[in-house]
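Enquirer: Dropping a prediction and its sequence here:
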Amino acid sequence: MVSPSLRSLVASAYLIASIALSTAAPIHNEDACGILGATDAAVITYDLVAACYNAIPFDANIASDTLESVVKIFNDYYVFRDSALTPDLKMPFTSAPVDIVKELTAIKSKNAYIFDQPLILYAPVIDGQQSIRVLYDRLGRKYSDCEATTIEGVPALLYLQKFADSLDISKDAGARLNDAIGSQVYSSSAKVFGFIPGEFSRRVALPEKPIVSYELQSPSKNGTPSKRELYSPVKKRGTYDVESATIPPKRTSDLPNAKLLGAGKATVFYQLQNPSSVGIVVVHTLDFDPHSPDDVEEKELECIAHYLSEFNRLKVSKIILDFQNNRGGLVNFASTIVQLFFPNNGPLDKILPQDMRVDKSIQTLSEHVFGKHKLYDASRFVDFAIQKKYENHELFLNPVTITRNDRSTLFTKHTGLSTEDLQNKSFTKETKDFPWTNNAANIRILSDGRCGSSCALSSYYLHNLYNVLTYSTGGIQGKELSIFSFAGGSVTDLNYLIETYNTGKVSTTLMSLRYKGVLGFPYLEVYAKGSDVPLEYDYSKYAAGTHLNFDPQNARSRDVMWAQVANDAWKSSKSKPRV
């Protein structure tokens, strides 16, 4: 994620005396941003950043143009405009209805900086009780596993849950909590797992105040919790990317119970040492660098097939697919990666029913971009009636009316975005006789609820079409936790939509944003087979079969978590959920 406007900065928090903070005077200056830009990174303060934000003048023309385009996008193209009004969603969803067009007028964008705290928190269950504790202290003050009894004077777990409910990653409160706290991600550059802070400890919006007040209780002491106040002076930084995970220092071995066999661009392969019959496929993304060669997806599939062959050679018979914190990517890859485990019997096996919003502008556009591989190009979609791709833009000419939450809107009839069929690929012939191929009993899915977009589709195929059992880790003790999130469909953005209109030489009133930023939105929605509820809102498809709690070991060492799943899945006579 690139931080837009001004310069990209990151805050690095330090423990200081609260008396020094209470005497800091507010900064008032007509050129507050000029002062900020000229200030050495080592002495930039929260007040300097806040003063610059508050000094930026309001331009009514820019605001009007921007809001007009944003409202039009969400009013005319956003497929979930009406579904988002659904009240009383069932578990595991806990989100309130949202009228996106109404709420747009309240937008306030303050995200030119990043504000970091040194404490990375997590929510383990210890002795049957969930609490908020320190997963990792980046300043090395030996706070690891200290319990945060309160944050800002509020019980810490309650405070974090309330904060997490402001996040938009999922309708599931447990997945939102996982996004708020710290977690491990695979770093492709370092080739190890490292910690990322979570949305609570790393902010892209200006925090409410420069201090976060904790009460920390050492696990080795029974005395009164000690109060700590953390302050975040800002430091210069380039761009923030998930790859820049903070790797714990002085680790003698990355994963003692797992042997690294190799990695592709989107996948990593391990063999557990105990039990050695279990292979791990970490699928950390379904996306690729936009500058990658055209055949990058096929090369990745060949890589996966190669390491599956290596698993087979090493007498591996069971597979865990680790989808934790996979934010998705290519829709085609969502299907093709599953085909390596469950080959297609026909070309439409893994194409789910889909539809899109339709209006006169889209109908005109669809005629002029047919065959040009752009948005609303019907040649990319399958006509289910004849089980072949459309040969003209008829898909958009005969819309149907769908009424949701008392709003009626025109949509295409059900179609499907065409995906590649691997039946004739040589590398699929190599994998067809492995112990896990077409055998759900020998595969498990491991998630944390944040497997999203195309990753969600892969999980859906595996679990709902092929009966692969599922585990989700973290979340809220005693509550169901989703396998995946934001499973809605295909996402585009305003700039690409305008580019599509330009390609078709069709006029539009849409305007690019007048500032650096991306306005993304889903333009296509997906349905589970046999359902008339968009998968984004089909709560019955989300919950994992087994909920695995975080503990001090599995939250720090992914191999511990893999072994827990393997032992539960294949050594017990009956798998029992641990909630």
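Expert: Good, I have the coordinates.
Enquirer: Could you use CA atoms for every contact and neighbour count after this?
Expert: Noted.
Enquirer: And the strands in the stretch 401-550 of the chain, which stretches?
Expert: 407-411, 416-417, 443-447, 451-452, 469-473, 484-485, 489-493, 520-526, 546-548 (DSSP state E, counting those that start in this stretch).
Enquirer: Put this next to the first one:
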Amino acid sequence: MVNLRSLLLSLAFTFLPTLTLAQSEPSTPTVNTTNPTIDPCTTLGSRNGTNITYTDVSDCYKFIPFNRAQANTTLTTLYTLYNDFYVFRDASRNPIQLPPFSNESVDILGELDRIRGLGYANDFQFHADVRAAVGSLRDVHASYEVNCYTAYSFVQPLYLYAPVINVTQYVRVYKDNLNRNMQLEDCIVTTIDNVDALTYLRQAADELVHYSHDPNVRLNAVLTSQRYRNITGDIIESPGEFSRSRYLPKAAFVDYQLKCANSESPLMLRAEWIVEKLTNAEFDDRESYVENVCRAEPRVLPTPPSPPTRPSPGSPHRPSRTSSARRTSSHTPPPPRHTRTVHPPKRRQTVYAKRQYPAEPSPSPSPSLEPEPLPSPSPSLSPSPSLSPLPSPSPSPPIPSLPLPAQQYTHTQKTAISSDTTAFYQSLQKPTLGIMVVHSFAGGLPESEFDTILAGLSDLHARNVTQLLIDLQVSEGGDVEFATRLVQMLFPNATVEGLGIGVDMRVNPSIQRLSKAILDEPQISGAPYDARMFVSLEDNNRHRYNDNSLFMKSTATIRFGRSANYTNPTTLFIRPLPSHITSAVSTFPWTNNPTQIRLVTNGLCTGACGIAAYLLSSVQKVQPYGIGGSQITPLSMFSSPGSLGTTLETIQQLYADHGIQSPMRDLPYKNRVPFSPPSQLYINNLASTIEETK
């Protein structure tokens, strides 16, 4: 097995180990065969979170009857959301053909209408189809999840990855979490459910992963990867979406055929799903399950507004509609800062970077930091036995064994300085090389976060580091302001105005009423319909909005055959870095010097992470390197179209807080339904893929 971290430090990369989970796909309604005289939810509730089987959960889920009235409420609300609020409603109808992207045309409104016309044997199948329809948009800010059918997780004991060995890519066992005496680590997985293993995982990735248009990034998402754990400051394994999922798999078990170095005959194994309870709700039958796990609580409305009064002379704010408990000050506070989860825009131009592979794997030396083993699932959570050998086919030649990859950067020394978002390492083999692991783009952190990052970079400089490797493998979405300012720490010659990325948003009369009310109530957060968050780009006269003209001066635009109103081009307001930071970083040898900086990603970099990857590679011309995916195939640097993400629940609460009737009804079930109000549309020369070469 290839030592991934040592390869990373030498800038010669192979595929990350990864793992995937089985999950239900869009289904054709079938007849419910559950015995109607027995309530399987009673059985499931009696398990008390232990010894739960796949059948226990499946039977309870499918015992909940389909409710046509609830389904109509759900579909009507989602139709309004995607028709009147979702900015990519029309862009999603345009298929992306630029390799390696694979994106079919999706008419989400047509899909919702199609589902409305179907009949269902149970409620579970209806929600599975809705989830699949929304997931087909492949937008990380467009998904449909209800608590009712994500109350349990399903885990496979085998973790898988797909390294390239001697110019050939195999699926292998990264770790066996239950049967260590079987010595399955590093065995080649030849088939899964009687299908070629790599083919099976690619197909599973297309079904399970809904946030990337790149099938190779989706493959990375279903395999085992490594992530930085900020609490303990080490790198741990992440099993991937094939081996751990909150969604009901298709069957109670998975069949594997393995080829191991210690056996001449192929080994056939059947691995049952380990089930873990995620909800704290108690129930003892179907009705109490629906009431306690599924049903959404009635929305609590704010205190009725007081009669309008004329402000006293010099009063800095208008009377609030909300109770005094919501007010943070008797004076007008500065416009609230919000977590801006922003995704990179649709790809327009391909910029390539070389990906290298080692000619021959070599044994991995001991890691410089002691790895912490991933705890095995508790046997009490699994039926026994979880792995059962099946009859073996004819013998086959043995295969060479490979060392397991380390769980830390090998041949490195971690510095004493780390922050809530970054960690720093120095290469021992090449002491002039430093590594900045950006493991989070979280928003809402104090300004001192950038002082800590400065301290980490200063420490590398004091160690005579002259080259910087930026690792974005473990990063996801977050705050676009943080991403922009982080890039400015490396390239202070670039202003935040120059790093800003243009957006536009859908507009309708309901949004206009809401945005006006948000400006009238500065004490209440109004993202993403708070105009003060944005900067005007009209007539090249950049200024921050202090009125509602952004939403009131909309423009009718036809996109892919449909007309809708959009705001004029705008961009998010970003605060510049303090001068003491830009002055301090100017002394570093890599500052404003893209030849001394490298970027590494596995394509799972989404949202604000994607913005940072774009600004570094395409705007500042930093060379990117990719890890994972499929052999001899380009890999995209980041995933999902650009947007400022929010949720249906957030928008509904905004309407309620400001006393405005929402055009959408609340969904019957507890839910998480994110979507994209604004889009990132005005990026030129977008670096979208990393070319793979031997």
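Expert: Happy to help now that I have it. The model shown is predicted, which means the values in this text are computed figures rather than measured ones.
Enquirer: ok so, going back, out of the strands of the stretch 401-550 of the first structure, which comes closest to residue 44 of the first structure?
Expert: strand 520-526 (32.1 Å; C-alpha to C-alpha).
Enquirer: burial measure for the equivalent of residue 548 of the second structure over in the first structure, as a count.
Expert: Aligned by TM-score structural alignment, residue 548 of the second structure pairs with residue 393 of the first structure. Using other C-alpha atoms under 10 Å, residue 393 of the first structure has 22 other residues around it.
Enquirer: if I look at residue 393 of the first structure, how far off is residue 269 of the first structure?
Expert: Residue 393 of the first structure is 43 Å from residue 269 of the first structure, where distance means C-alpha to C-alpha, to the nearest Å.
Enquirer: same check, this time on residue 275 of the first structure
Expert: The gap separating residue 275 of the first structure from residue 269 of the first structure is 15 Å, by C-alpha to C-alpha.
Enquirer: ok, the two, which is more surrounded?
Expert: Shown here are residue 275 of the first structure and residue 269; by other C-alpha under 10 Å, residue 269 has more neighbours (23 against 18).
Enquirer: Doesn't the more buried one lie inside a helix?
Expert: No. Per DSSP: H, G, I helix; E, B strand; the rest coil, residue 269 of the first structure lies outside any helix segment and is strand.
Enquirer: check contacts around the aligned partner of it in the second structure.
Expert: Per TM-score structural alignment, the equivalent position to residue 269 of the first structure in the second structure is residue 424. The contact partners of residue 424 of the second structure, by C-alpha atoms under 8 Å, 6 or more residues apart in numbering, come to 414, 415, 417, 418, 434, 435, 436, 437, 456, 457, 460.
Enquirer: switch the cut-off to 10 Å
Expert: 412-418, 434-438, 453, 456-457, 459-460, 469-470 (C-alpha atoms under 10 Å, 6 or more residues apart in numbering).
Enquirer: Apply the buried test to those residues and list what passes.
Expert: Using 16 or more other C-alpha atoms under 10 Å as the burial test, those include 412-414, 417-418, 434-438, 453, 456-457, 459-460, 469-470 as buried.
Enquirer: Could you tell me which of these belong to strands?
Expert: Members of these lying in strands (criterion: DSSP state E): 412, 413, 414, 417, 418, 434, 435, 436, 437, 438, 469, 470.
Enquirer: how near is the fifth one to residue 449 of the second structure?
Expert: With distances taken as C-alpha to C-alpha, residue 418 of the second structure is found 10 Å from residue 449 of the second structure.
Enquirer: What of the first one?
Expert: Distance check for residue 412 of the second structure against residue 449 of the second structure: by C-alpha to C-alpha, it reads 24 Å.
Enquirer: hang on, isn't residue 220 of the second structure packed against residue 205?
Expert: Yes. Residue 220 of the second structure is within contact range of residue 205, at 8.4 Å (criterion: C-alpha atoms under 10 Å).
Enquirer: Comparing these two, which residue is more hemmed in?
Expert: Taking residue 220 of the second structure and residue 205 together and counting by other C-alpha under 10 Å, residue 220 has the greater number of neighbours (31 against 26).
Enquirer: Map the more buried one onto the first structure.
Expert: In the first structure, the residue paired with residue 220 of the second structure according to TM-score structural alignment is residue 178.
Enquirer: Skip the chain neighbours and tell me the closest residue to that match.
Expert: residue 475 (5.7 Å; C-alpha to C-alpha, 6 or more residues apart in numbering).
Enquirer: Tell me how many other residues surround that neighbour.
Expert: 30.
Enquirer: list the contacts for it?
Expert: For residue 475 of the first structure, the contact set (C-alpha under 10 Å, 6+ apart) comprises 122-124, 161, 172-179, 181, 448-449, 481-482, 547-550, 579.
Enquirer: Can you tell me what it aligns to in the second structure?
Expert: Under the alignment (TM-score structural alignment), residue 475 of the first structure pairs with residue 629 of the second structure.
Enquirer: how much space between that match and residue 690 of the second structure?
Expert: 11 Å.
Enquirer: how about the match of residue 220 of the second structure, secondary structure?
Expert: Taking three-state DSSP, the label given to residue 178 of the first structure is helix.
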